[in-house]
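[1] Sequence isn't available, so here's the structure alone:
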């Protein structure tokens, strides 16, 4: 049987449970994943006075062929996008500005330095998201930025964050879809602090200054991202989960949860429903922590599936901004983008193909035997045949055929980069 014939057979299996598979594929096509640009160059960026990677961030590995300039990065993204079904967004950091050889400090970045990204996105029907880059800088080397005791340093990062939000607003206006501008800082201490309160008070005041400057929510959405610890901030993180949850709630910004930014025994899937009860929108950075926030390429594991289930079965596809955040320098970078993004979409497809109303009803009735039995049986339903058909109708390679295209691109393009 060909892909279409297998799809028709598989579709009947799901239809027995009231799942409209054709409608599922229509809805899946509307979901935009925010694909992070920094997988393509190991979070190096294109600043003229390029800084050493710092702030507890590490891209490990030395696989050849990383992007060395904006043109190569966009070319690599084009290749990855040709292997990923659907229309999505690209997530940029401030360090990906193009300043035509001019040294521009981060508190002076302007929308015009991203016009090439906007034009590229327009031509492809993509959206753009954005992040101020509050790391890898001499004003972040001692581990504190927006919570620093030195007001001059705090003010520098406040100006940078405001400028970044204006760039996000510019993206939204130009591309006709809102940009999520997400703020994350590495602030913390390596050893036990003698004062946890004062740095958090300074961070709160800095954030209030940043968000006092209003942008149009039609074009720019603001989010803040917590973290439990980092390299060099093992004992204390200023921007903890509790801090940002309270700040977001009181100041009308979106809380962003990174799947690697919690204690190893915590899972983000369990937090989503709780957050949706109190916020109109939430945001995710989906990564794969291995023992720590190691930013491994996401695989189709149980936690990824649970994250997708929580989004889908709570009718929250339009309320959860899904972004990716991993950077593996030990494998082909186009393959990393492709594997991770396809897995995120597969997880959403699997969740949409699940008879969620039936399973909810069984739980409400206390029928835990049938609930567990059906949840286990659906793990081996023919979702793969639905996925292959979805790839085919979106004109991207089905199954493992995309690997050959990555190999060809590596031989033709990446192997020439020294």
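    Now that the structure is in, tell me what you want to look at. All figures in this text were calculated on a predicted structure; none of them were measured in a lab.

[2] CA atoms for contacts and neighbours, from now on please.
    Noted.

[3] Please, where are all the helices along the stretch 51-200 of the chain?
    Remark: helices assigned in the stretch 51-200 of the chain by DSSP state H, counting those that start in this stretch are 70-81, 115-124, 151-175, 197-212.

[4] of all the ones you listed, which lies closest to residue 348?
    Nearest of these to residue 348, taken as Cα to Cα: helix 70-81 at 17.9 Å.

[5] For that closest one, give me every contacting residue.
    37, 40, 41, 46, 67, 96, 98, 334, 335, 337, 338 (Cα atoms under 8 Å, 6 or more residues apart in numbering).

[6] Who wins on neighbours among the residues you listed?
    Using other Cα atoms under 10 Å as the neighbour test, these are led by residue 337, with 29 neighbours.

[7] Contacts only, for that residue.
    Contacts of residue 337 (Cα under 8 Å, 6+ apart): 35, 39, 80, 297.

[8] where's it relative to residue 80, distance?
    6 Å (Cα to Cα, to the nearest Å).

[9] Tell me which helix or strand the residue nearest to residue 25 when sequence neighbours are not counted sits in.
    Ranked by Cα to Cα, 6 or more residues apart in numbering and with sequence neighbours excluded, the top spatial neighbour of residue 25 is residue 390, at 6.9 Å. Per DSSP states H and E: residue 390 is located in helix 383-393.

[10] Other residues contacting the helix or strand that comes right after that helix?
    Using DSSP H and E, the helix or strand that directly follows helix 383-393 along the chain is helix 402-412. Helix 402-412 is contacted from outside by 65, 83, 334, 335, 396, using Cα under 8 Å, 6+ apart.

[11] Need the residues you listed in JSON lines (columns: distance to residue 368).
    Output for the contacts of helix 402-412, formatted as JSON lines (distance: Cα to Cα, whole Å):
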{"residue": "65", "distance to residue 368": "51"}
{"residue": "83", "distance to residue 368": "40"}
{"residue": "334", "distance to residue 368": "43"}
{"residue": "335", "distance to residue 368": "40"}
{"residue": "396", "distance to residue 368": "40"}
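
[12] Closest to residue 204 out of the residues you listed?
    Nearest to residue 204 among the contacts of helix 402-412, with distances taken as Cα to Cα, is residue 334, at 38.6 Å.

[13] name the element that closest one belongs to?
    helix 333-352.

[14] now that helix and helix 383-393, what's the angle there?
    120 degrees (axes from the mean of the first three to the mean of the last three Cα atoms, to 10 degrees).

[15] Quick one: residues contacting the residue lying closest to residue 46 once chain neighbours are set aside.
    What sits nearest to residue 46 in space, not counting adjacent residues and going by Cα to Cα, 6+ apart, is residue 96, at 5.3 Å. Neighbour list for residue 96: 45, 46, 47, 70, 114 [criterion: Cα under 8 Å, 6+ apart].

[16] another one to put next to it:
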């Protein structure tokens, strides 16, 4: 077990080092404490949900791996989340998909799911100090017609999914009303084509019409606001994605909504950090999905790699946190699913912390004065500063395990809870 006195001693040294360059680590820790990250509930059970848990995943998504002990019901999923939150410093948020409705044994179609089916989650969240966000589910359903939902050429198909979207907005509004904090209602649809379409415009015009129809009912935005998530492509929709990055970017701008930028939905050679200031110079706000692309459009557990660091630095350096809610979006069945939540969230928090531990105002002033020598010299020296000691102190103050101590606790939970499910 990590020695708390050693952690505190190392932090004091780090505090002095950062003070030398004008960084107040106490102020940084206070700021980090206020930032909630929205975890994806679907990591805990490989996106099966509770409505039709045996349904085949469709829509260009898929979960690989068969690590034992995945959650099979609401009680097991919330138990796993409780364990994860014990190992993550600070208070967080949780994203729920519509298929995670708890209907108490009543058989319901997806289009019939409403706020009453999420009371279980609202009660659990209130008890645990967790804030809830929402995602209407537009995939893994027999009502998907040839990889089309809201953009389908068939009105009956569109009408079905419009009803799903309407109900989703009511559920998100219910979250906001009960928790007293705005819930983000994030739309991602699978629609696209495997081969080249004749018309790229027609499906997009139908999607605009469907989304506008969903949004006709007015809700108080102190309770809920919509965000729209673009995608590069997915399996089965390799040639054409209706809801592309640019499509939803423009839809959010013209409807005064949020754009959801998922950094795992970009090719790994693209730097999504530049999109933050480009969009937020015009846009109302952003729901950021932090994940990790590997070779193509994918959703791996976030690691504190160069891309994640650049994204978090962009948020901090340009003071964009006030217009951004940070969420995670990944699903990995090849490793312990609770560990994935812990690793991904702690990596995102570390990226934020690293971005804050810099004399940003001084560096901006140097840049304005064309002092690019100072800019490069100081940013390079900061790379060897004792960032890890500040992170350990943050964990210690939040009464969560420091270093690999969290993994020891996780392995105990795995042996005594998860593996006994099988």
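    Received it, and whenever you're ready, just let me know what you need. All values reported here derive from a predicted model rather than from experimental measurement.

[17] ok, back up a step: in CSV: the contacts of residue 96 of structure 1, plus distance to residue 58 of structure 1.
    Compiled in CSV, these are given as follows (distance: Cα to Cα, whole Å):
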residue, distance to residue 58 of structure 1
45, 14
46, 17
47, 18
70, 21
114, 25
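
[18] Among those residues, which ones are in strands?
    Among those, DSSP state E puts none in strands.

[19] Buried ones only from the residues you listed, please, as a PyMOL command.
    In PyMOL syntax, the buried subset of the contacts of residue 96 of structure 1 is picked out as below (16 or more other Cα atoms under 10 Å):
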select buried, resi 45+46+47+70+114
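
[20] Just give me the closest of the contacts of residue 96 of structure 1 to residue 290 of structure 1.
    For the contacts of residue 96 of structure 1, the nearest to residue 290 of structure 1 is residue 45 (25.1 Å; Cα to Cα).

[21] Could you find the counterpart of that closest one in structure 2?
    Residue 45 of structure 1 maps onto residue 49 in structure 2, with residues paired by TM-score structural alignment.

[22] Alignment lookup: residue 190 of structure 1 to structure 2.
    Match for residue 190 of structure 1 (TM-score structural alignment): residue 194.

[23] ok, and residue 299 of structure 2, which helix or strand is that part of?
    With DSSP H and E as the test, residue 299 of structure 2 turns up in strand 296-300.

[24] C-terminal to that strand, what's the next element?
    Strand 296-300 of structure 2 is succeeded, C-terminally, by helix 306-317 (DSSP H and E).

[25] picking that back up, now render the helices of the stretch 51-200 of structure 1 as CSV, adding distance to residue 327 of structure 1.
    Shown next, in CSV, are the helices of the stretch 51-200 of structure 1 (distance: least, Cα to Cα, whole Å):
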stretch, distance to residue 327 of structure 1
helix 70-81, 14
helix 115-124, 20
helix 151-175, 22
helix 197-212, 28
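
[26] Could you single out the most deeply buried of the ones you listed?
    Most buried of the helices of the stretch 51-200 of structure 1, by mean neighbour count (mean count of other Cα atoms under 10 Å): helix 151-175, with a mean of 22.

[27] any residues touching it, and which ones?
    So helix 151-175 of structure 1 is in contact with 94, 106-111, 118, 121-122, 126-132, 134, 139, 145-148, 178-181, 183, 206-207, 209-211, 213, 215-216, 218-220, 222, going by Cα under 8 Å, 6+ apart.

[28] tilt between that helix and helix 197-212?
    Counting by the same axes, to 10 degrees, helix 151-175 of structure 1 lies at 40 degrees to helix 197-212.

[29] What residues in structure 2 pair up with helix 151-175 of structure 1?
    Using TM-score structural alignment, helix 151-175 of structure 1 pairs with 155-179 in structure 2.

[30] cool, and stretch 224-240 of structure 1?
    Under TM-score structural alignment, the counterpart of stretch 224-240 of structure 1 in structure 2 spans residues 228-244.

[31] try stretch 267-283 of structure 1
    Stretch 267-283 of structure 1 corresponds to residues 271-287 in structure 2, going by TM-score structural alignment.

[32] what distance separates the start and the end of that stretch?
    17 Å.

[33] ditto for stretch 8-24 of structure 1
    End-to-end span of stretch 8-24 of structure 1 (Cα to Cα): 14 Å.

[34] Could you pull out the buried residues of that stretch?
    Within stretch 8-24 of structure 1, the residues scored as buried using 16+ other Cα under 10 Å are 10, 11, 14, 19, 20, 21, 24.

[35] Quick one: residues contacting the fourth one.
    Applying Cα under 8 Å, 6+ apart, one finds that residue 19 of structure 1 lies in contact with 353, 354, 355.

[36] OK, contacts around the residue lying closest to residue 282 of structure 1 once chain neighbours are set aside?
    Leaving aside its sequence neighbours, residue 282 of structure 1 sits nearest to residue 320 (Cα to Cα, 6+ apart; 5.1 Å). Shown in contact with residue 320 of structure 1 (Cα under 8 Å, 6+ apart): 281, 282, 283, 284, 311.

[37] Reformat the residues you listed as CSV; add secondary structure, neighbour count and distance to residue 365 of structure 1.
    Converted to CSV, the contacts of residue 320 of structure 1 look like this (DSSP: H, G, I helix; E, B strand; the rest coil; neighbours: other Cα atoms under 10 Å; distance: Cα to Cα, whole Å):
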residue, secondary structure, neighbour count, distance to residue 365 of structure 1
281, coil, 20, 30
282, strand, 21, 30
283, strand, 22, 32
284, strand, 22, 32
311, helix, 22, 23
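
[38] Just name the closest of those to residue 418 of structure 1, please.
    residue 284 (34.8 Å).

[39] Just list the residues touching that closest one, thanks.
    256, 257, 258, 259, 320, 321, 322, 323, 324.

[40] isn't the match of residue 45 of structure 1 right up against residue 99?
    Yes: if you go by Cα atoms under 8 Å, residue 49 of structure 2 and residue 99 touch, sitting 4.9 Å apart.

[41] hang on, the earlier thing: can you say which of the contacts of helix 151-175 of structure 1 are buried?
    Neighbour-count burial (16+ other Cα under 10 Å) applied to those gives 94, 106-107, 109-111, 118, 121, 126-132, 134, 139, 145-148, 178-181, 183, 206-207, 210-211, 215, 219-220, 222.

[42] Count the neighbours of the counterpart of the residue nearest to residue 25 of structure 1 in structure 2 for me.
    Alignment note (TM-score structural alignment): residue 390 of structure 1 maps to residue 394 of structure 2. Other residues within reach of residue 394 of structure 2, judged by other Cα under 10 Å, total 23.
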